[in-house]
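the sequence isn't on hand, but the structure is:
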């Protein structure tokens, strides 16, 4: 039976209004509205085919069972004020599709169990130190952060929207922490985003957190988690130059701006020095282009999963077919975290026999 919720999910994912989709598919807005509201339970096959082509989804996608959608009430969006309603709907649609992909993967692989603390109500810096202690990190700098998160059971996905308005977001679903990361920013800022979302997961567990207070708490958690003040003070002398901080920032894997801010919070630089440094950062363009940039981190878990699937000659395209997804959806959800995923083009083709005259 035709599933109207699936039609809206695909439309949201493609960021299309009803009018835009109706025009692309060559149907009336009234027809589309009746389909999305379930008032036309058995549409013509030609209508479904036209909608599927316009949306770039397989026709069978629209006949799958109901799914549990991801909603804004359980998601911690970082840039909610800057996002348009269409961008928010597309991000949530990505999350809903990710849940279906994760269900497929979980049925075939034993993934690391979640191992986070519920630190709801704790002071952010104390919460960061508590989680470091629980994970046995102490005051040491954190190496590959994405690898650490995956080992601790956080399910990572990438976002297709490489746009400054659509930032990272996170949520809990059925006891599993999920994080969606946007590769639009530098590697350093991407690490901070991941630590920020970790803050939401442990400080605002099991409920979507929004508003300035929640964002400030997650920022403070991220700064303390990546750059413990004791380690910072032991490594940076008072009143450091910008050149010293550029060389030092790789220790914590953070942006120069974040390091300058933390040095100020740790009273290693004066307020005047702090303001002067920020002016210099802006003039030099270091607020948008990171000096001595890091290499962007990648997912270890997804790489292992698709390497295992590839040994059975299963590609992302075949996974997409089993889920009745477009192949680009799988690429969008994982491709930002891995350099390359095996596709149908990588499958070795059998050699055609050569006829010889003897």
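That came through, no problem. Here the structure is a predicted model, which is why all the values come from computation and not from measurement.

please count neighbours and contacts with C-alpha atoms only from this point.
Fine.

show me what counts as buried in the helix ranked longest in the chain.
The longest helix of the chain (DSSP state H) is helix 85-106. Going by neighbour count (16 or more other Cα atoms under 10 Å), the buried part of helix 85-106 is 87-101.

which other helices and strands contact the helix or strand that it is followed by?
Going down the chain from helix 85-106, the next helix or strand is helix 124-134, by DSSP states H and E. Under the contact definition 3 or more Cα pairs under 8 Å, 6 or more residues apart in numbering; DSSP states H and E, helix 124-134 sits against helix 187-203, helix 212-226.

in TSV: these, plus distance to residue 312.
Formatted as TSV, these follow (distance: least, Cα to Cα, whole Å):
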stretch	distance to residue 312
helix 187-203	32
helix 212-226	39
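
and which of the buried residues of helix 85-106 is nearest to residue 170?
Taking Cα to Cα as the measure, residue 95 is the one of these closest to residue 170, at 9.4 Å.

from residue 87, how far out is the closest one?
Distance, residue 95 to residue 87, using Cα to Cα, to the nearest Å: 12 Å.

residue contacts, the nearest residue to residue 300 once chain neighbours are set aside?
Among residues not flanking residue 300 along the chain, residue 147 sits closest, at 6.0 Å (Cα to Cα, 6 or more residues apart in numbering). Neighbour list for residue 147: 298, 299, 300, 301 [criterion: Cα atoms under 8 Å, 6 or more residues apart in numbering].

hmm, try it at 10 Å
154, 156, 297, 298, 299, 300, 301 (Cα atoms under 10 Å, 6 or more residues apart in numbering).

and the comparison structure, right after this:
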């Protein structure tokens, strides 16, 4: 057995650890100073669905956040979760997905690429893809390059 000084204060899976981890994740993903002005003051699932797309977190997470920062009472949040569960079982209800959330776009990678392209004449996206070991399409996505279709022109 470990001496008291070497024994952890709590064991993995402890409810206190879980609460602390949840609180950290909530503040990390939806900082209260930033999200508070956007959250509805009452249960509004439509607004939370809009915010889901902006913040890239689930409606459940946003409901939890509303309760956590005292915009909703425990009872109101509970009713909202029950309503959300009912809606999920109805035909035609879209399942939640953050796949449409674009995530953050790395600005510095594009700036570095543009600088390198100026300094190293002829540097192309395929060259960068080869150097990084990524696909060309992944590089274009991370660089924020729009896939442009060729413009057809009638030449007489």
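Nice, thanks for sending it over. For clarity, every value in this text was computed on a predicted model and none was experimentally measured.

shared neighbours, residue 95 and residue 87 of the first structure?
In terms of Cα under 10 Å, 6+ apart, residue 95 of the first structure and residue 87 are both contacted by the residues residue 13.

in TSV: the contacts of residue 147 of the first structure, plus secondary structure and distance to residue 76 of the first structure.
Putting the contacts of residue 147 of the first structure into TSV (DSSP: H, G, I helix; E, B strand; the rest coil; distance: Cα to Cα, whole Å) gives the following:
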residue	secondary structure	distance to residue 76 of the first structure
154	coil	15
156	strand	15
297	coil	22
298	coil	22
299	coil	21
300	coil	24
301	helix	23
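
closest one to residue 332 of the first structure out of the residues you listed, please.
Comparing these against residue 332 of the first structure with Cα to Cα places residue 156 closest, at 12.2 Å.

that closest one and residue 337 touch, don't they?
Yes: using Cα atoms under 10 Å, residue 156 of the first structure makes contact with residue 337 at a distance of 8.3 Å.

between those two, what contacts are shared?
Overlap of the contact sets of residue 156 of the first structure and residue 337 (by Cα under 10 Å, 6+ apart) consists of 146, 181, 299, 301, 302.

does the first one lie in a helix or a strand, and which?
Per DSSP H and E, residue 146 of the first structure falls inside helix 145-151.

and the gap between the residue nearest to residue 300 of the first structure and residue 106 of the first structure?
From residue 147 of the first structure across to residue 106 of the first structure, the span is 18 Å (Cα to Cα).

check residue 155 of the first structure too.
Going from residue 155 of the first structure to residue 106 of the first structure by Cα to Cα gives 11 Å.

now swap in residue 287 of the first structure and tell me
Applying Cα to Cα to residue 287 of the first structure and residue 106 of the first structure gives a distance of 40 Å.

what do you get for residue 272 of the first structure?
In this view, residue 272 of the first structure and residue 106 of the first structure are 53 Å apart by Cα to Cα.

what residue is smack in the middle of the second structure?
Closest residue to the average C-alpha location of the second structure: residue 56 at 3.3 Å, with Cα atoms, centre = their mean.

now do the same for it: its match in the first structure.
Using TM-score structural alignment, the partner of residue 56 of the second structure in the first structure is residue 254.

and for the closest residue in space to its match that isn't next to it in sequence, the neighbour number?
If you skip the residues right next to it in sequence, residue 254 of the first structure has residue 188 as its closest partner in space, 4.7 Å away by Cα to Cα, 6+ apart. When neighbours are counted by other Cα atoms under 10 Å, residue 188 of the first structure registers 22.

and if you look at residue 309 of the first structure?
17.

returning to what we had before: where does the longest helix of the first structure end up in the second structure?
Counting by TM-score structural alignment, helix 85-106 of the first structure sits on no residues of the second structure.

same thing with stretch 11-27 of the first structure?
Going by TM-score structural alignment: stretch 11-27 of the first structure matches no residues.

ok so, going back, which two among the shared contacts of residue 156 and residue 337 of the first structure are spaced furthest apart?
181 and 301 (15.0 Å).

the counterpart of residue 97 of the second structure in the first structure: how many residues sit nearby?
Correspondence of residue 97 of the second structure to the first structure, assessed by TM-score structural alignment: residue 288. Using other Cα under 10 Å, residue 288 of the first structure has 12 neighbouring residues.
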